[in-house]
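Participant: take this sequence and fold it.
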Amino acid sequence: MTKQADVVVIGAGPGGLTAALYASRSNLSVIIIDRGIYGGQLNNTAEIENYPGFKSILGPDLAQNMYESATQFGAEYAYGNVTSVEDQGQFKLVHTDDGDFKAKAVVIATGADHRKLGIPGEEDYSGRGVSYCAVCDGAFFKNREVAVIGGGDSAVEEGLYLAQLASKVTIIHRRDQLRAQKIIQQRAFANPKVDFVWNANTQEIMGDGQKVTGVRYTDKVSGEEHILPASGAFIYVGIDALTTGFQDLNILDEKGWVVTDEHMRTATPGIFALGDVRQKDLRQITTAVGDGGIAGQEVFNYIQSLGDKVDQQVSAK
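Facilitator: Predicted structure coming up:
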């Protein structure tokens, strides 16, 4: 049986929950679909210090607060893995592995996923020294030595950000030169707190059972093994948008990111997107929430316009 609503929000992270809040508060029926627990990556974050209104809050606690806020005006939550979205004009059909949902508008809030190295210690120390976001976690490493693994724009830019906080930043790269833009490279080379390890294959994130203590790597040229002492390991080897199932909607760029305007509208009327799944520079809880507020209001405006179009068609007849 196909379940119907005015709006289906795909993804229950901070942005998706905010969109659901705004849309349901506008008296629209809303269904939030997610393949996991609401809150998304918040549930994997031990402590958050950069969300307004809280000096510090645990990630799971903020997720619970956002969920309760998002559902207070009647938005429903459903578990499901979305396999595709079908554009049927004034209606959209959302296919999941547990049934279909029909809506006038769809909000894509599926986020993005950092690529993993897949080495020992990476998963064990995630949130305990292993991070994929310097802006999120850099403040926890003031006056400590950290490692940055990667050599592209993100790795070097985040390394420079960390250099404002850490006592030393060592960028570990598998090649003999960076892939980042030249101007970013120049800034890194000129920073006395930034050091480099070249031609290195990272083998293991080391720790004492509680926190990260270092990074073990192999020199690709000599074959020698080394251990770099570090209190944190920031990994930047790529990030991928979670857009499986949306390829037929004409809304993705060549790298798989959803393209929107400043109103969170995609090229397909009635399909909106927000948060980390979009083309954007800063991926934070605050930016996702901001996108969510805009998307929720724009969904209301869009559905109101559908009513106007129907009235116009009736008058024309």
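
Participant: going forward, measure contacts between C-alpha atoms and count neighbours the same way
Facilitator: OK.

Participant: okay, now Asn27: neighbour count?
Facilitator: Residues near Asn27, counting by other CA atoms under 10 Å, number 13.

Participant: cool, Gln186 as well?
Facilitator: 11.

Participant: and if you look at Asp248?
Facilitator: Asp248, neighbours per other CA under 10 Å, totals 11.

Participant: strands along the stretch 51-200 of the chain, start to end?
Facilitator: In the stretch 51-200 of the chain, the strands defined using DSSP state E, counting those that start in this stretch lie at 76-79, 82-88, 91-96, 99-108, 112-114, 130-131, 145-149, 168-172, 194-197, 200-207.

Participant: ok, now which ones touch the nearest residue to Asp97 once chain neighbours are set aside?
Facilitator: Leaving aside its chain neighbours, Asp97 sits nearest to Asn81 (5.7 Å; criterion: CA to CA, 6 or more residues apart in numbering). By CA atoms under 8 Å, 6 or more residues apart in numbering, Asn81 lies in contact with 33-35, 96-98.

Participant: for the helix or strand that contains Ile31, what is the distance to the chain centroid?
Facilitator: Using DSSP states H and E, Ile31 maps to strand 30-34. Averaged C-alpha coordinates place strand 30-34 at 18 Å from its chain's average position (CA atoms, centre = their mean, to the nearest Å).

Participant: who's in contact with it?
Facilitator: Residues outside strand 30-34 that contact it (CA under 8 Å, 6+ apart): 5-12, 16-17, 20, 23-24, 74-82.

Participant: quick one: which of the contacts of Asn81 is most hemmed in?
Facilitator: Ranked by neighbour count under the definition other CA under 10 Å, the contacts of Asn81 are headed by Ile33 with 25 neighbours.

Participant: between the strand holding Ile31 and strand 82-88, how many degrees?
Facilitator: 140 degrees (axes from the mean of the first three to the mean of the last three CA atoms, to 10 degrees).

Participant: can you give me the helices for the chain?
Facilitator: For the chain, applying DSSP state H gives helices covering 14-25, 59-70, 134-137, 153-163, 182-190, 285-316.

Participant: here is a second sequence; please produce its structure as well for comparison:
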Amino acid sequence: MTTNTENAKIEQCIILGSGPAGYTAAIYTGRAGLQPIIYEGLQPGGQLTITTEVENFPGFADGIDANELMDSMRKQAERFGADIRTATATKVDLSQSPYTLWFDDDTVVKCRTLVIATGASAKYLGLSDEKKYQGQGVSACATCDGFFYRKKVVAVVGGGDTACEEATYLAGLASKVYLIVRKPYLRASKAMQDRVLNNPKIEVLFETNTLGLFGEDGVEGAHVVYRKGEADERTYDINIDGFFLAIGHKPNSDLFKPWVKTDETGYIMTEGDSPRTGIPGVFAAGDVADPHYRQAITAAASGCKAGIEVDRYLKEND
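Facilitator: Just a heads-up that it's a prediction; the model follows:
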């Protein structure tokens, strides 16, 4: 390959992202004989690799290690001919087909079809302890990891609908849930507020910020401060086994915003129940286009759709 766009080879299918959506799209396009190329991006294996065990992916009765699951998907994609490359896209031009992509390894590629499966990154508070205890009590997905905290005490950070949904979900598993809210009120809908405030297992800590986490072999508690900077500021600790972030996700879509439609948060908007972006031959799959579910299984399903659509598009436009 070359940095000269005129001499760049035109590939049939490029897939950006190597999470469940990207790998599944590669499996389907590979089986169709399209020799897809996957660019792994910044996080090979996707968001799933920052968790530990996955218990809600069908087919694994006893659960499976997240990295093992993603490694299996990778090998399956390679089995069907996927070319997996370690590089990240830095620029794209989707103004006309074949589409042009630039990468951080100084290569340029043109393609007839593109699957955007770059995912979404959970927002964190920025505490060093969040990285320290990643996979050891810190999580950004209650649906993914809540089961590990049955009959234990957990905290959820956030005050919007997502935080209230996560707190309510965890209350069905944990013995107690602290909802740590920076403001003196909840931003969630009235229905969600009522659900949280009327749940005896949930204790809302208003006007509270997290200062840090502590524990020997995992999270055992959090240092918090009430009314930070005020005259009645008070610092104290809460004992918890799990710490859940629910302050939102940022879809990794900035690179594509000049070309595709996104919602106010940045999630790529697709046509109906399809992965079509509105640009012929360009599809979006996984968390980058999913503001609602953000699960490995739904990402894989959308990757399946994208793979099928790629094959159909190429056959129709031969």
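
Participant: re the thing from before, now the contacts of Asn81 of the first structure in a markdown table, with distance to Ile285 of the first structure?
Facilitator: A markdown table is the format used below for those (distance: CA to CA, whole Å):
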| residue | distance to Ile285 of the first structure |
| --- | --- |
| Ile33 | 19 |
| Asp34 | 18 |
| Arg35 | 19 |
| Thr96 | 26 |
| Asp97 | 28 |
| Asp98 | 29 |
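
Participant: Arg283 of the first structure: which of those is nearest?
Facilitator: Asp34 (19.5 Å; CA to CA).

Participant: where's the closest one relative to Gly13 of the first structure, distance?
Facilitator: As judged by CA to CA, to the nearest Å, Asp34 of the first structure and Gly13 of the first structure stand 9 Å apart.

Participant: please apply the same query to Arg115 of the first structure.
Facilitator: 19 Å.

Participant: what's the match for Ala35 of the first structure in the second structure?
Facilitator: If you look again at residue 35 of the first structure, you'll see it is Arg, not Ala. Using TM-score structural alignment, the partner of Arg35 of the first structure in the second structure is Gly41.

Participant: can you tell me how far the residue nearest to that match when sequence neighbours are not counted is from Thr298 of the second structure?
Facilitator: Residue nearest to Gly41 of the second structure in three dimensions, not counting chain neighbours: Thr88, with 4.4 Å by CA to CA, 6+ apart. Using CA to CA, Thr88 of the second structure is found at 24 Å from Thr298 of the second structure.

Participant: what's the answer for Ala89 of the second structure, then?
Facilitator: 24 Å.

Participant: of those two, who's got more company?
Facilitator: Ranked by neighbour count (other CA under 10 Å), Ala89 of the second structure and Thr298 place Ala89 first, with 21 against 18.

Participant: Ala289 of the second structure against Asp263, yeah?
Facilitator: No. Taking CA atoms under 8 Å as the definition, Ala289 of the second structure is not a contact partner of Asp263, at 9.5 Å.

Participant: list residues touching both of these two?
Facilitator: Residues touching both Ala289 of the second structure and Asp263 (CA under 8 Å, 6+ apart) are Met269.

Participant: which of those two has more residues huddled nearby?
Facilitator: Ala289 (29 against 10).

Participant: residues contacting the residue mapped onto that one from the first structure?
Facilitator: Under the alignment (TM-score structural alignment), Ala289 of the second structure pairs with Arg278 of the first structure. In this structure, Arg278 of the first structure makes contact with 111, 241, 257-260, judged by CA under 8 Å, 6+ apart.

Participant: not counting residues beside it along the chain, what's closest to His114 of the first structure?
Facilitator: Excluding the flanking residues, the one nearest His114 of the first structure by CA to CA, 6+ apart is Ile239, at 4.3 Å.

Participant: Tyr161 of the first structure versus the aligned residue in the first structure for Arg150 of the second structure, what's the distance?
Facilitator: Arg150 of the second structure maps onto Lys142 in the first structure, with residues paired by TM-score structural alignment. To Tyr161 of the first structure, Lys142 of the first structure is 12 Å away according to CA to CA.

Participant: please apply the same query to Ala20 of the first structure.
Facilitator: Here Ala20 of the first structure is placed at a distance of 34 Å from Tyr161 of the first structure (CA to CA).

Participant: out of the two, which sits in the more crowded spot?
Facilitator: Ala20 (37 against 15).

Participant: just tell me what the more buried one corresponds to in the second structure.
Facilitator: Ala20 of the first structure maps onto Ala26 in the second structure, by TM-score structural alignment.

Participant: list the residues that contact that match.
Facilitator: The neighbourhood of Ala26 of the second structure, defined by CA under 8 Å, 6+ apart, consists of 15, 36-38, 77, 82, 307.
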